[in-house]
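Engineer: task: produce atomic coordinates for the following.
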Amino acid sequence: MDYDPFSDAAMRDPHAQYLELRKKSGPYFIEKYNAWALVHFDDIWKVSVEHEADMTFTAGQPLTNVLLNEPVPHAFPSMDLSEHRKWRRIVHADYTKSNVESDRPRIEALARELLAPLVERGRFDFYTDYVNRLFAINAGHNLGLGRDESIEWRRLIDETMHRETGQVGTSSPRNHAAAMALFGQLHAYVEGLRRNPERAGGHIRKYLEAEVDGRRLENQDIVSLLVIFLTVGSGTTPNVCAGAVYYLAQHPDQQQAVLGDRSLTPRAFFEAARYDQPTNILCRRAIRDIPVGGETIRAGQNILMVYASGNRDEAEFERAGEFDIFRSCPRDLTYGIGGHKCLGMHLATMAGTIALDEFFRISGRYRVDSANCTRAYGEFLSGFDHVPVELGA
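Structural biologist: Next up, the predicted model:
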């Protein structure tokens, strides 16, 4: 088949294409982009674990950076392992399991606050009215931002990632207008912090004060970090939560099980992440030849880690194409694997489970308006971005 990650079919819902691609062993070569798509679980796992030193992250990780040569932000996600670790270490302690757990009461209170007026309405959009706001506010809190700033800047980030049918890359007037507004506001914010450093909080205070190998971050570096932390801190876990609510409604027996025993909520979260992985694809570029699946990725060629395909690989998961919260998954690719594995995995798991559990606490046997659900359209993120729900008795 002719697979292109920027095609309309791939950006709407690529799983049918991934199923076809997995019928052939090994990676799939996309000549147009001089790129290999790794669609099998084991190929992604082995290359990530055994060949990290044979790849560079400096070309970026989103497809638009690596395949289309869009500008790469200078921040630790786009650094190779040695430098990556030094800059990641500045906030690493904030994301350990024990430190994340100390934030549980605050996130529970936030979830209840946001849900209270929605319960009164009885019908609302689970994604836009609830979890998207919850995670935007929480991501902003970790950066030392206020609620209004967090929500508005998250909205502008969403606008920069909006794709029209047939659009390739960040190329529309709508994208450019949002980017101009976003970066203008962020630069003004950072310049204000330089003049009044006592106003800085959270991660941004730490990065403003940090020095690594004699280098301090410039304003553009801080702006890049703000965008990255807001994007990853509020852009994938809400999709997982929305997916969990949607798929449970499609499987009434599993929905009833969770509502009757909320200790099953983490299972619903992880199965939704496996079944409908929100981080569809991240990229690398080979700097040395890499043997994989009977093929050889040559130095200079691009690599697509197709996590959404790997998490439905029949060779790794029994009945991989079925949603089943009771399955056992010794391994998965939900948070990636290797030295660039997701920094916020413990926070995402805890906060995602809280968001779901607080909803299940008040929802009753809820209903989903499936006809009006929509999925994110794009090359990077995947999953539901509108899930209208109606609370039960």
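Engineer: please make it C-alpha for all contacts and neighbour counts, starting now.
Structural biologist: OK.
Engineer: now residue 348: which helix or strand?
Structural biologist: helix 345-363 (DSSP states H and E).
Engineer: want to put them side by side, so please do this one too:
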Amino acid sequence: MSNPSPVYWDPFDREIAEDPYPTYRRLRAEAPLYYNDRHDFYVLSHWDDVNRSLVDWATFSSARGPILEVIKANIKIPPGTLLMEDPPIHDLHRRLLARVFTPRRVMSLESEIRDFCVRCLDRLAGSASFDLMAEFANEVPMRVIGMLLGIPEADQAAVRERADAKLRTEPGKQMKVSAKALMDTDLFADYIDWRAAHPSDDLMTELLNAEFEDETGTTRTLTREEILTYVTVLAGAGNETTARLIGWLVALLDRHPDQRADLVENPGLIPNTIEETLRFEPTGHAIARYVTKDVELYGQTVPAGSAMMLLLASANRDERRWDGGECFDVRRKIDQHITFGIGTHYCLGAALARLEGRIALEEILARFPTWDVDWDNSALSSTSTMRGWEHLPISVG
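Structural biologist: Predicted coordinates for the structure are as follows:
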């Protein structure tokens, strides 16, 4: 049966966001290049198109930001905001962060992450029910970012709440955008001054001491303002996304109890379950780019100066790329998904997110081999940039 009305996709429409996948299927089939005239942006939804565009940073630029509202606001972005830069300056700043965000440092956090998960879940073990997001999923990435940056445990909740608040939107409305709101650096000013006087084995101390060659060829350390920018980006980037990943792991395994039982029997499948969950329910559904020159796509011209939305969540289920892409399968062979991006802007925190997700799921399954989600009282978060659970009450035992 054909659809009587033209396909419509709008990232600010809460009704579509409840289950956007039927709309994504229609976009791929009916409008592989889609134009939203209400908000004036274009959309690509097929795997090949999204991949090519992510790699072609010269045409599909990040220099005006990766969020539609930020591109439209045309805000001056402070240097060091990696998500909002193109090469060559992006590569210089990324190399500096990569030096202090190494695989060794990430893996060194495993025992601390596990200790925190154990403490948190042991506290919940006697409960018949609890909100997974409030009592566990939101706590884990907040503590981990705190460990990395050296933010005192007593202040970590405030950091998370301010980072999350910047992403919240009223249903049907866009994010309120300003340079100050995006880069809320004053929150970290006191920490940096204190850490400069009290060095430790954390990322903030390394940023204070790191020497590098800047774009003028000068060898120097980062300015205080540059460090504030880096720390703000890191603190915001890791909190919301990883919490949503943990929420989706629990929600999807509730909907697929046979696969959950398989994981209990075969915990070696847990890393692949993380990948399948990232593919099937990515926390960020779309990433925006600024089009720097006229581009011909599907017989149409996308003019220079346009905003382009790249639908990662659609590409991750594209039937041209995935057999049974609309099905969740923890045993699926996955060579690549694009939830963490690809190319220049591949997520620096991908290994950390995977580590947190794996440990969290291992410890949840060790205590609660079964659970039931209270779907009537569950709620998705209200944001145009992330899709995940605000509340996910579960009963256990």
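Engineer: give me the TM-score for these two chains.
Structural biologist: Once superposed, chain against chain, the TM-score is 0.89 (TM-score structural alignment, normalised by the length of structure 1); 385 aligned residues with a Cα RMSD of 2.7 Å.
Engineer: that older thread, buried sites along the helix holding residue 348 of structure 1?
Structural biologist: Applying a neighbour-count criterion of 16 or more other Cα atoms under 10 Å, the buried positions in helix 345-363 of structure 1 are 345-360, 362-363.
Engineer: go on, stretch 122-134 of structure 1?
Structural biologist: Neighbour count says stretch 122-134 of structure 1 has 123, 124, 125, 126, 127, 128, 129, 130, 131, 132, 133, 134 buried, by 16+ other Cα under 10 Å.
Engineer: ends of it, what's the gap?
Structural biologist: Stretch 122-134 of structure 1 has an end-to-end distance of 18 Å (criterion: Cα to Cα, to the nearest Å).
Engineer: could you do stretch 296-314 of structure 2 as well?
Structural biologist: 21 Å.
Engineer: that stretch: how far from the chain's middle?
Structural biologist: Taking Cα atoms, centre = their mean, to the nearest Å, one finds stretch 296-314 of structure 2 lying 22 Å from the centre of the chain it belongs to.
Engineer: could you pull out the strands for structure 1?
Structural biologist: 28-30, 35-38, 55-56, 123-125, 282-286, 290-292, 295-297, 302-305, 367-368, 374-375, 384-386, 388-390 (DSSP state E).
Engineer: deepest-packed of those, please.
Structural biologist: With neighbours taken as mean count of other Cα atoms under 10 Å, the strands of structure 1 reach their highest mean count in strand 302-305, at a mean of 28.
Engineer: where does it end up in structure 2?
Structural biologist: Mapping strand 302-305 of structure 1 onto structure 2 (TM-score structural alignment) gives residues 307-310.
Engineer: and the contacts of the matching stretch?
Structural biologist: 40-45, 50, 53, 60, 68, 71-72, 286-291 (Cα atoms under 8 Å, 6 or more residues apart in numbering).
Engineer: mean deviation of it from structure 1?
Structural biologist: Following the fit onto structure 1, the mean deviation recorded for stretch 307-310 of structure 2 is 1.5 Å by mean Cα distance after the TM-score superposition for structure 1.
Engineer: okay, residue 159 of structure 2 and residue 389 of structure 2: tell me how far apart.
Structural biologist: 19 Å.
Engineer: I misspoke; the intended subject was residue 295 of structure 2.
Structural biologist: Taken as Cα to Cα, the span from residue 295 of structure 2 to residue 389 of structure 2 is 37 Å.
Engineer: again with residue 214 of structure 2
Structural biologist: With Cα to Cα as the criterion, residue 214 of structure 2 and residue 389 of structure 2 are 41 Å apart.
Engineer: same check, this time on residue 304 of structure 2
Structural biologist: Following Cα to Cα, the distance that separates residue 304 of structure 2 from residue 389 of structure 2 is 36 Å.
Engineer: residue 353 of structure 2 now?
Structural biologist: Taken as Cα to Cα, the span from residue 353 of structure 2 to residue 389 of structure 2 is 17 Å.
Engineer: please apply the same query to residue 177 of structure 2.
Structural biologist: For residue 177 of structure 2, the distance to residue 389 of structure 2 - Cα to Cα - is 23 Å.
Engineer: now do residue 234 of structure 2
Structural biologist: Distance from residue 234 of structure 2 to residue 389 of structure 2, by Cα to Cα: 22 Å.
Engineer: what of residue 150 of structure 2?
Structural biologist: Applying Cα to Cα to residue 150 of structure 2 and residue 389 of structure 2 gives a distance of 28 Å.
Engineer: residue 167 of structure 2 too?
Structural biologist: For residue 167 of structure 2, the distance to residue 389 of structure 2 - Cα to Cα - is 14 Å.
Engineer: and if you look at residue 343 of structure 2?
Structural biologist: 29 Å.
Engineer: got it, and residue 339 of structure 2?
Structural biologist: Distance from residue 339 of structure 2 to residue 389 of structure 2, by Cα to Cα: 17 Å.
Engineer: restricted to helices, list the buried residues of stretch 122-134 of structure 1.
Structural biologist: The members of these that map onto helices under DSSP state H are 132, 133, 134.
Engineer: counterpart of the second one in structure 2?
Structural biologist: The alignment partner of residue 133 of structure 1 in structure 2, by TM-score structural alignment, is residue 139.
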